[in-house]
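*Asks:* Sequence first, predicted model second:
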Amino acid sequence: MEGTASGHAARVSAYATVGARLSLFSDRQLADAVAAAPGLGSGIGGRSSEMEVEGRHVFVKRVPLTHIELQSEHLRSTANLFELPLFYQYGAGSTGFGAWRELAAHLMTTGWVLKNEYAGFPLLYHWRVLPDCPPAGFADMFGGVDGAVAHWDGSPAVRRRLEAIGRSVFSLVLFLEYVPQTLACWLGERNDAAQRVTSGASAYRWVEDQLLRGTEFMSGHGLVHFDAHFANLLTDGQQVYFADFGLALSREFELSTEEADFLADHLVYDRCYAPGHLLRHHLPDGVRGGSEHGAFLRDWVKGRRPDGVPSDISAIIDRHAQHSIVLDNFHHRFLTQSKRTPFPAGEARRALGCQGWVSAPGGGQTPT
């Protein structure tokens, strides 16, 4: 998997080979194979495992399908079927807006990869709706459904969504291209500004470039990931792959006017979030000198900077500190004051514009 003609051809070949084999399994055969696959974990967005098909590793994700989503009039619908509040879109313990949206996002991104428009997404080889048992513990981070509902301002729609997940007896099973590491693990093994990748760039500069390319591509195509932390981003050391589209929102979805406006405001969200996550969680050891992250960034933009910061890291902080502060302040208000805190889209765009990145015609973004 790499951004070359041979790498693209190999991925397309694997897509055809693995997809064809999976499509030949009956539902019973496929369900048995999934049940036998070694588990990798479970969480608020589903359960995952790994299997081998035609000599290739395949990542398997089971996303709960609720009775509402399985009604004939709602099959494959990307509408907001539970009428969830738009603040549920943020990655702060949300189960997402439904399995069909996640499927649609993967179908879109797979199409972009196959057409060689952008390599940075795992291919969706196959998908199937299969019987499953209700997921357990998906709301444990809040102490259960009641705690999760309280976290989301007591929203009745969130309760309906969570209770429906808890009763689900089918899953949307996604069979995805296997990528060996999360970006968090990969970068954690290179927590040294001096380390280089094969291109000769520092590991941090390479990651920054990959984040900018990926977020700009998604924004330019009307897609917002909303949860691009580094456990949801994967890498083989040649490319960063944006994965796990459980919270994704796209202009191709069936959106209300309010949702379309929300999406337009948030086309800068990933572009702020992903580099901001790099600054908050993955700077080399010792760069902050013991300062709290927010204070460190505020001091940085005022010119109060610790000695000894490597030049590559200093340049990355320069490019992303201002918009990271904007997003950090928003997240703090969102989590501590009100879930209805408006996203400061204008302020975020101004911060990005100051650093050479502005909105392009048609809603995309472009470097200046």
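*Replies:* Everything's here; your move. Model, not experiment: these values are computed from the prediction.

*Asks:* all contacts plus neighbour counts: C-alpha atoms, from now on.
*Replies:* OK.

*Asks:* Tally up the residues packed near the nearest residue to Arg167 once chain neighbours are set aside, please.
*Replies:* Once flanking residues are discounted, Arg167 sits nearest to Pro134: 5.7 Å by CA to CA, 6 or more residues apart in numbering. Look at Pro134: counted by other CA atoms under 10 Å, it has 18 neighbours.

*Asks:* now swap in the one 3 residues further on and tell me
*Replies:* Taking other CA under 10 Å as the neighbour definition, Gly137 ends up with a count of 15.

*Asks:* and it, which of the three is it?
*Replies:* coil (DSSP: H, G, I helix; E, B strand; the rest coil).

*Asks:* this is the comparison structure:
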Amino acid sequence: MTPRLKTYTYLSRKLQGFSDDQVYALLLTAVSTHTGIGGAASAINVGRDKIFAKTIPLTDPERRHENIGSTANIFELPLFYQYRLGSTGFGAWRELKAHQITTEWVLADKCSSFPLLYNWRVIHRPNAEADDADKAKQLDEDAQYWDNNPRIRERLTAINSASAELVLFLEYFPSTLSVWLESQLKCGGETADKAVLAVDDELRKICTTMEKHSFSHFDTHFNNTMCDGSLYLGDFGLALSSDFDLADSEIEFLKNHRSYDRSVCILSLVQCLIRSAFGPDNWKSNLRQFVVNAKTRKQISSGLITATIEKYAPIALAMSDFYDDLDKVSKEISYPAAKFERLLSELNCEF
């Protein structure tokens, strides 16, 4: 048994034996690492081991007897809510199931590139109060962004008033891929080149595994990928899987997006490389200049990084254009699946 699996066995059993009072006491020691629209993440010490705890609002509709553990689209949300434009996701039970699926892949030695789920618990949500004026204003703004869709408003309202949380106890990693790769690129030379090659290769393997199992992450940017030298894709708030209880429209949506995760990974890699070379602002215009201007390309000393950007620029620009259309034109715009499948096939990319 590997050290990683030994730690998994030990922590899973230990956390399983905790009473609710012990879980509450443990959470009081948590050090916040991230708070976002999909929940909050903290680092916690369990004895000598450090773990992540992610708390996700568990809404009252999800706690109804008939919906406990359900991976159905309980709120009947529109499928454009799958996209990474500020979506709160389709429900806590789906996120839990996604972690259970990927943890099983790790334990079965199918793919090691996902954080292990040690345990989970439903707890009372502290400070669950009626909406105040600020919350109501924010809810209105969020609903308006999503074209005032009534189902999305219902979901947002339920999150605001949720009286419980789902806590996921997860494997800890010291850094995000975003931070790690930036540090490697600053080193330059062989260090930077090796990092880019390794990241590109590992992300390809991760996406191949997910596609093989009809599983789409839908949010594969580099702040959702953890790193300790190897990569671990986490944060499954938008994940969609054939193992979920899916409507026919969701099954078709999942099939139509088989190229999506790989394309988002490529977009994220290109963004990171361009920002490292030309600064954090205006990455898209800098990329366009890179494509058309030889002098701009020569500002990057690494031939490998230059070639990587050149190879992936069409996909990065196409995905960014798709997001721009979703954001500014209509949330109902269809994903151009044939276009991305063609672009990936031209590069002999697996997806």
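*Replies:* Arrived safely. The shown structure was predicted, so the numbers you read here are calculated from the model rather than taken from an experiment.

*Asks:* what TM-score do we get after superposing?
*Replies:* TM-score of the superposed chains, computed with TM-score structural alignment, normalised by the length of the second structure, equals 0.91; 346 aligned residues with a CA RMSD of 2.4 Å.

*Asks:* circling back: is it true that the residue nearest to Arg167 of the first structure touches Ser168?
*Replies:* Yes: using CA atoms under 8 Å, Pro134 of the first structure is in contact with Ser168, at 5.1 Å.

*Asks:* what is in contact with those two at once?
*Replies:* Overlap of the contact sets of Pro134 of the first structure and Ser168 (by CA atoms under 8 Å, 6 or more residues apart in numbering) consists of Pro64.

*Asks:* ok, residues contacting stretch 150-165 of the first structure?
*Replies:* Outside stretch 150-165 of the first structure, the residues that reach it (CA under 8 Å, 6+ apart) are 64-68, 82-85, 88, 95, 134-135, 142, 145-146, 149, 339.

*Asks:* How about stretch 181-188 of the first structure?
*Replies:* Ala203, Phe230, Ala231, Asn232, Leu233, Leu234, Thr235, Asp236, Gly237, Val240, His282.

*Asks:* Where in the second structure does that stretch fall?
*Replies:* With TM-score structural alignment applied, stretch 181-188 of the first structure matches the range 175-182 in the second structure.

*Asks:* distance from the matching stretch to the first structure after superposition?
*Replies:* Once the two are superposed, stretch 175-182 of the second structure sits an average of 1.1 Å from its aligned residues in the first structure (mean CA distance after the TM-score superposition for the first structure).

*Asks:* what does Ala321 of the first structure align to in the second structure?
*Replies:* In the second structure, Ala321 of the first structure lands on Ala313 (TM-score structural alignment).

*Asks:* Please name the nearest non-neighbouring residue to Gln299 of the second structure.
*Replies:* Using CA to CA, 6+ apart, the nearest residue to Gln299 of the second structure is Ala277, at 7.8 Å.

*Asks:* Does the one you found touch Ile300 like I think?
*Replies:* Yes: if you go by CA under 8 Å, Ala277 of the second structure and Ile300 touch, sitting 6.6 Å apart.

*Asks:* mind listing what's buried in the longest strand anywhere in the first structure?
*Replies:* Counting by DSSP state E, the longest strand found in the first structure is strand 56-65. Neighbour counts over strand 56-65 of the first structure (16 or more other CA atoms under 10 Å) mark His57, Val58, Phe59, Val60, Lys61, Arg62, Val63, Pro64, Leu65 as buried.

*Asks:* I'd like to know which of these is nearest to His106 of the first structure.
*Replies:* Lys61 (12.0 Å; CA to CA).

*Asks:* What residue, apart from its backbone neighbours, is nearest that closest one spatially?
*Replies:* Ser48 (4.4 Å).

*Asks:* What's that neighbour aligned with over in the second structure?
*Replies:* In the second structure, Ser48 of the first structure lands on Ala41 (TM-score structural alignment).

*Asks:* residues near Phe170 of the first structure, how many?
*Replies:* 20.

*Asks:* what does it align to in the second structure?
*Replies:* Checking TM-score structural alignment: Phe170 of the first structure goes with Ala164.

*Asks:* Hmm, that match is touching Arg121, no?
*Replies:* No: with contact defined as CA under 8 Å, Ala164 of the second structure does not count as touching Arg121 (10.3 Å).
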